[in-house]
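Enquirer: Sequence first, then the predicted structure, then my questions.
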Amino acid sequence: MAVAYAARCEGVAPGWEPLPVQYADYTLWQRELLGDEGDSESVGASQVEFWRSELAGGPDELTLPFDRSRPVVASYAGDVVEMSFDERVHRGVVSLARERGASVFMVMQAAVAALLSRLGAGEDIPIGSPVAGRLDEALDDLVGFFVNTLVLRTDVSGDPSFADLVERVRETDLRAFGAQDVPFERLVEALNPVRSMGRHPLFQVALAFQNAPVSDLEMPGLDVLAEPGPTGAAKFDLSFNLSESFTGSGDPAGISGGIEFATDVFDRATIERMVGWLTHLLEEVLADPRQPVSRARILEDTELAQVLNGWNDTRQEVPGAALPTLFEEQVARTPDAVAVVFEGVELSYREVNERANRLARLLVGGGAGPERFVAVALPRSAELVIALLAVLKTGAAYVPIDPEYPADRIAYILGDADPMAVITVEVGGVELPADTARIALDGPATREALDARAPGDLADAERLAPLQSDAP
C-alpha cells in the first residue's frame, strides 16, 4: 500500500518487484502436500488421524463462569476489555520461557489455561489459536489468507506446578504445530463433534499472540498509526488477544491486548474482574513457578473477604422446636399443599402428617421413644418419608437400612444398633435375622392396627417421654 501510494503521489505506476509465487500456486501446493485423504499414507490423512487421536475424549463445551445461560442460537454480539502487563511481568514471562525451552506464547497459554481451570472449567482445557501459515519465505510479500486455526489441548490434571504446566503446553503445542496444514473446517468435518448453534465446535476460548514483526507504514505527507477497530462482535465465548512491546534496545517493555467476549453469556464487569485474576495469577506463578497452580492466589483482597466472610455469614435465628413440631406447624399453614410426590402419586401435608401420626402411635405402643432406635428398611417411596417422620414423632432416632445391603451387613447393623423394631414391607422387603421384630407396612395386621390409631398430632403425654430437640 505504501509503495503504491507513494508512486501515485508522483503520478506514476508503482514499480512492483515480480513475486516468486502467486496465491494460486499456494493453493495448488497445499493440495499436492495434503494429498488424497483416502490414501492412508498421505499427509492429509496422517494429520487428520493425529488430530482424531489428539482431541479424543475432549470436552464438547467448557464450563465457564457465565453470567447467564447460553442461548440456543448465538448472536455473536461482543465487546472487548483491554488489559496490559508491565515490563516486570513481561521479563518474568520471557525468563521462564527461556528456562523451560518454551515461547512467550506457551507461557501465556499455560496462564490462561490455569486461570480457566481455577474458575471451574475443569482439567482439560482446549484453546483455539491461529497460526500464520506462511511457512515459506516465498509467501512473505504475497497478499492472501493463509491463517489456520489449531486446537491446543491443555492438561491441568494432577495439580501441576506452573513450570511443569508450561512444559506440558510446550510438548502439546509442538505436536500440534507439526500437523497444522489441515484446514480447521476440514478437521471439524472429519472429527464431527457434537454441534450446536449456540457455541463454536471443539473450543470456545481462543488465544492469539501477535508477535510477528510489524513494519512502520510510511506514506508521504501522512502520519499513519495502527488503531484497533472494535467490531461489536465475538466469534468465541472468550478471545485473549495479546502482543509484546520492546524498548529500543530490545528489552521487554510489556504485554498488552484485550479479552474479546460474547455478551450473550458475559457481563463486562465479569471480564474486567477476569483481567485482574489473570494478572494476580501471573504475578504469583512467576514469583514461584514451582508452586502448584491451585495455590496461586487470584482474588483481590475485597473479593477474598467476600468469599471467606461475606458469603459465609450464614447466621440466622432458627426456632428451637424439634423437627416434628416444625412439620406440624407447616401442616397447619398449608394442609392441602403437596408435600410428597412419588411416581405420579401426590400426598398433601395433611395426608402425610395423619399417616405419620398413626404409625407413630403404633411405634410408641411397641416401645419407641427418646433414646431408642427404630430401623427403617424401605425402598425409595412415599412410605419411606412417612416412616422417617413417624419415628421422629415418637422421639426415637431412625437407623436407615438400604434394602440392597448384603444380609450379613444388615444383620451387623441391627446387632449394633439394637432397634426396637424394623419398619419394612413384606413384598420386596429385605432379608432380616429370624429373631428381628418387624413392622411390615403392607401386611394386613399392620394396616388394621394403623387404621385403629388416631390421626391427630401426638401429645407429650402419649409418648414415653417428652419430645426434646436435643435428643438423638
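Expert: That came through, no problem.
Enquirer: alpha carbons only for contacts and neighbour counts from here, please
Expert: Will do.
Enquirer: Just say helix, strand or coil for residue 11.
Expert: coil (DSSP: H, G, I helix; E, B strand; the rest coil).
Enquirer: So it versus residue 217, what's the distance?
Expert: From residue 11 over to residue 217 the distance is 20 Å, taken as Cα to Cα, to the nearest Å.
Enquirer: which helix of the chain spans the most residues?
Expert: Ranked by residue count under DSSP state H, the longest helix found in the chain is helix 268-287.
Enquirer: Which elements pack onto the helix or strand just after it?
Expert: Following helix 268-287 in sequence order, the next helix or strand is helix 301-305 (DSSP states H and E). Helices and strands touching helix 301-305, as assessed by 3 or more Cα pairs under 8 Å, 6 or more residues apart in numbering; DSSP states H and E, are absent.
Enquirer: Go through stretch 175-186 and flag the buried ones.
Expert: Using 16 or more other Cα atoms under 10 Å as the test for burial, stretch 175-186 gives 176, 179, 180, 181, 182, 184.
Enquirer: cool, and stretch 206-223?
Expert: Of the residues in stretch 206-223, 206, 207, 208, 209 count as buried by neighbour count, 16+ other Cα under 10 Å.
Enquirer: Quick one: residues in contact with it.
Expert: Contact with stretch 206-223 is made by 2, 5-6, 105, 109, 127-130, 224-225, 236, 238-244, as judged by Cα atoms under 8 Å, 6 or more residues apart in numbering.
Enquirer: got a list of contacts for the longest helix of the chain?
Expert: 67, 79, 81, 83, 85, 89, 92-93, 96, 111-112, 115, 162, 259, 261, 291, 293, 296-300.
Enquirer: take the one below as the second:
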Amino acid sequence: MLRTDPSVRAACVLVREDLPGDRTLTAYVVPLPGRTPDPELLAAHIGRQLPAYMVPSVIQPLDALPLTANGKLDLAALPAPTAHSRAAGRPPRSAREEILAGLFSDVLGVDRVGIDDNFFALGGHSLLATRLVGRVRAALDTETEIRTLFENPTVATLATALEGADQARPALVPQERPATLPLSYAQQRLWFLHRLEGPSSTYNIPFAVRLDGPLDTEALRQALHDVVARHPALRTVFPESAGGPRQHITAPADVRLPFAPEAVDEDKLPDRIRAAAAEPIDIEQRLPLRVTLLRLADDAHVLVLVIHHIAADGSSLAPLARDLGAAYRARVRAEAPTWDELPVDYADHTLWQRRLLGDEHDPDSLVSRQLAHWKGALAGLPEMIELPWDRSRPAVPRHAGATLDFAVDRATARRIAELARTRGCSVFMVLQAALSVVLSRHGAGEDIPLGTAVAGRTDEAASDLVGFFVNTLVLRTDLTGDPTFLELLDRVKEFSLSAYAHQDVPFERLVELLNPARSQNHHPLFQTMLILQNHTPAAPVDLPGITVTGVPVDPGVSKFDLSFTFTETYDGSGAPSGMRAAVDYATELFDAATVHALTERLVLLLAAVTTDPDRPLHTYDVLTAPSARASPSGGPGPSMSRPRRRSQRSSGSGPGAPRTPRRSATPPPPSPMASSTPSPTPSPAASPRRASVPRTGWPSPCPAPASSSWHSWLSSRPARRTSRSTRTTRPGACPTCSTTPDRACSSPPPRSTGASPAPRCRTCTPMTSAAVPPRPCAPTP
C-alpha cells in the first residue's frame, strides 16, 4: 500500500518494541529520486484504504533499506524511529477536530490529544467508547455509534467519518410527567420477580464501610438525607395501581430514613452485618434504601447501606460516594451542601427511553429496527450450553454460590492488550473468544452465547445519576469451521460491534421476542456471564477526620451458572501488570475443583493464543498436564456412569445452528493436543472462597436478574460438529394466568407473603467499600 504512493520507491512495515511492552507498528519508506515522502500524508493515504489499526503509528523515511549479504532485508539493522517521524501530535485543523480532540482528552483523562492519536492506544476501551459516543452526540448533534469509533479511532479519521452523519437522537432532557409514572423496562422485571417471591434479600446490594475517628453521627444522618433528596431513585416506592406497577416518588420532606447507632461487639460484627444485608426490602411499601449504623466504640463505627437493585447499579457508586462525602463535609460545618443541580432524574430517563425507542408497531421506530437485528442475530440460539457439571440441576434452584479467585500474569496480560490493539478489537473481545473456546472444549458446542452488561447510560446527562440503567447483551460466538484465533477475533468483533450498536433494546423485551422455552430452572438466552471491570476507580468517601475502610459482605449467591469477572491492573508507567479475575459459580452444580480446572485452562489458553494467534483452534492445548492425567474426558465433572440427559437446544440450521456432542457411556479419549508448541506457564494458584464482595467494593452494572438454572447433564467430551440436537417439552402453563409458554404472561403474580428471604442477587456483586477501587462493570467489550 505504501509503494502505491508516487513519492515512495520501497517500503517495509514491522512491529517494533523499543521499550518493554510498547509495541508499535512502524513503517520505513525509501523515496523516489527527487521526492520527499511526508509521513503525515502517507498515513492519510493508508488510512483511506485500510482500517485504522493497520495504519502505522510511525513512518520513518530512509535513504535505503538495509540488506544482508544475501540481499534480504536486515531487520536488525533498521534504526529506531526518530521522534519527529511520529504522525501523532498534529493539532486540530478544523472546529470539528478541535471539539473531538477536547472530548478525547476529557474522556481519556489526558492533557492533550493530537488528531492522529489512537483512542484505544491511549487507554480507551468499550466503556469509555460508549461515554465518548454520548459526548459526541451531545457536542456535535451528530448520530454515531461505537462501531464508527472502532473503525475510526483517531480525531482526524472520526471527524471525516462524521461528515454527513445523521442528526443525533433526541437528548435526555426533563420530560413532561404523566399522571401515572411507569417503571423503566429494567425495573419492570425486578418488580415482577419481587411480586413472585415476596419481599426478599435476593436483589439487595449491601455496602459496608468502617469509620474510624470522631464521627459526627448527626451530620452523617443529615448527609444521608441530603443524598436521598438529591437522587429521587432512592426515595421511590413501587406500588401497584389499576394499570400495573408505578413509580411513586416520595417528597424529600416526607422521607423518613430510620437512623440510630446500634451498639455491637467486635466479635459479633460479621453476623450483624450479614443480618443487615439479608433483611428484605419491600419495594412496594418502603424506600429502596436502608441504613444501619453499628457502634463499636465512641470512635469506631460501621455504616451499612443496603440498596435494592431496582434503585441502583454499579455505575451509581461514583455519584453516591461523591455526594455523600460532599454533604457530610457541609453538615459538619452546620451548612447545607452546595452542588450543581442535576439536569434530569431517573424518572426523566424512564420516559425518555420509552419515547426514544418508540412504538414496536412502527417499522421505522428505533425499537423495531433493533428488534429486527436481534431476531436475526440470535436465530437458532442454543437454549442452554453444556458444561462439566458435577451434579444434576435441582428443580428449584436456591442460587447458592461461591467465588474462586485466579489471576492472569503480567506477560499474558500485556500480550492480550497488544493483540487487541493490533487486531483493532478490545481486551474484552480477546477474553470472550478465549472463554468461548474453553467452554466449547468442555462440551458446549460451537455456538456459544455469553451474557455481558452495558452501563445503559447512553446520554451524558445520565452520568451523575443514581439509578438502575444497566442493560444486558447476548454475545454469540461462532466457532464453526476451525478458524484460527485471529479469524475468531474478527468474528467476535463483528458480532460485538453490532450488538453495541443495538444495545437500546431492553433485555426483558428481547426475551419476550425470542420466546425461549420458559422455565424457572435456567436463565434465558445464556447461562454464563463475562465481565471486564474497567471503570475508573471511584474516589473513596471523603469524610474529614475519618478513616474509611471497606468491610466485606458475604452473600453466598451465584445468579448465573458461571460468571467470570476480570479486572485489569497497571504498573506505575501505565502498562498492564496483570489481571485479577474471579469466577462466581453455582455450588448446586459445580465443585470447587471443577471450576478451578476451568480457570487454569482458560489462563493456559490465553497464554497460548496471545503467543501464536494465527493457529487453528484445534491445535491449542487447553488441558494442563495435571488435569489431563486426572480426567481423560477433558475435564472434571460428573461421573460418566450417572444417568445422562439430552440437552435442550433450539432448532435451526446453518453456521449459527447449535451443535451438541453425542454422548457415550465410555469416557472418550483426550482431545488432540499440539505437541510442537511448549505449554505456557500454568495460571497462579486459584483460591476458592465463598461468594463474597470483590475487593473493589461495588456491584457490577448487570442485567435485571432472572432465574438462572438449567437442567441438563454434561458429558465433558470435547465438542465436535457431527452432533444431533434434541428439544425437550416445554413447561406447562402459567399457574396464575393459564398462559402457555408460547405466549408471554401479562398478569403479575399474586403478592407472596412468604417471610423466608431468598438468596441475594449475585447478578450485581455486592459492595463493601467506597474506600477501595470499585469493581463495577460495564462490560467492556
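Expert: Arrived safely, thanks for sending. Since this is a predicted model, take the numbers as computed values, not measurements.
Enquirer: Kindly provide the TM-score of these chains.
Expert: Here the TM-score for the pair of chains, by TM-score structural alignment, normalised by the length of structure 1, is 0.63; 311 aligned residues with a Cα RMSD of 1.9 Å.
Enquirer: before we move on, back to that, what is the corresponding segment of structure 2 for the longest helix of structure 1?
Expert: The aligned range for helix 268-287 of structure 1 in structure 2 is 592-611, by TM-score structural alignment.
Enquirer: Check the mean deviation of the matching stretch from structure 1.
Expert: With mean Cα distance after the TM-score superposition for structure 1, stretch 592-611 of structure 2 departs from structure 1 by a mean of 1.0 Å once superposed.
Enquirer: Just to confirm, what residue in structure 1 is aligned with residue 435 of structure 2?
Expert: Checking TM-score structural alignment: residue 435 of structure 2 goes with residue 112.
Enquirer: what about its match, neighbour count?
Expert: Using other Cα atoms under 10 Å, residue 112 of structure 1 has 22 neighbouring residues.
Enquirer: three-state assignment of it?
Expert: helix.
Enquirer: residue contacts, it?
Expert: residue 278.
Enquirer: gap between it and residue 96 of structure 1?
Expert: 15 Å.
Enquirer: Equivalent analysis for residue 298 of structure 1, please.
Expert: For residue 298 of structure 1, the distance to residue 96 of structure 1 - Cα to Cα - is 20 Å.
Enquirer: Between those two, which has more neighbouring residues?
Expert: Using other Cα under 10 Å, the more surrounded residue of residue 298 of structure 1 and residue 96 is residue 298, with 22 against 19.
Enquirer: so where do the strands sit in structure 1?
Expert: 78-85, 124-131, 148-155, 205-210, 238-246, 252-262, 338-342, 345-348, 373-376, 397-400, 422-424, 438-440 (DSSP state E).
Enquirer: ok, so what distance separates the corresponding residue of structure 1 for residue 382 of structure 2 from residue 148 of structure 1?
Expert: Under the alignment (TM-score structural alignment), residue 382 of structure 2 pairs with residue 59 in structure 1. Distance, residue 59 of structure 1 to residue 148 of structure 1, by Cα to Cα: 21 Å.
Enquirer: likewise residue 37 of structure 1?
Expert: 18 Å.
Enquirer: Then residue 323 of structure 1?
Expert: Using Cα to Cα, residue 323 of structure 1 is found at 64 Å from residue 148 of structure 1.
Enquirer: now do residue 394 of structure 1
Expert: For residue 394 of structure 1, the distance to residue 148 of structure 1 - Cα to Cα - is 72 Å.
Enquirer: more crowded one of those two?
Expert: Applying other Cα under 10 Å to residue 394 of structure 1 and residue 148 shows that residue 394 carries more neighbours, namely 32 against 16.
Enquirer: That one against residue 365, yeah?
Expert: No: using Cα atoms under 8 Å, residue 394 of structure 1 makes no contact with residue 365, being 10.0 Å away.
Enquirer: Double-check residue 443 of structure 2 against residue 387; I have them as touching.
Expert: Yes: if you go by Cα under 8 Å, residue 443 of structure 2 and residue 387 touch, sitting 6.0 Å apart.
Enquirer: quick one, helices of structure 1?
Expert: Under DSSP H, structure 1 gives helices at 2-9, 23-34, 43-54, 87-99, 104-116, 162-177, 184-191, 268-287, 301-305, 323-333, 349-365, 382-394, 407-417, 444-451.
Enquirer: Of all the ones you listed, which one is nearest residue 252 of structure 1?
Expert: Residue 252 of structure 1 sits nearest to helix 87-99 of all these, at 5.8 Å, using Cα to Cα.
Enquirer: what stretch of structure 2 does the closest one fall on?
Expert: So helix 87-99 of structure 1 sits over residues 410-422 in structure 2, by TM-score structural alignment.
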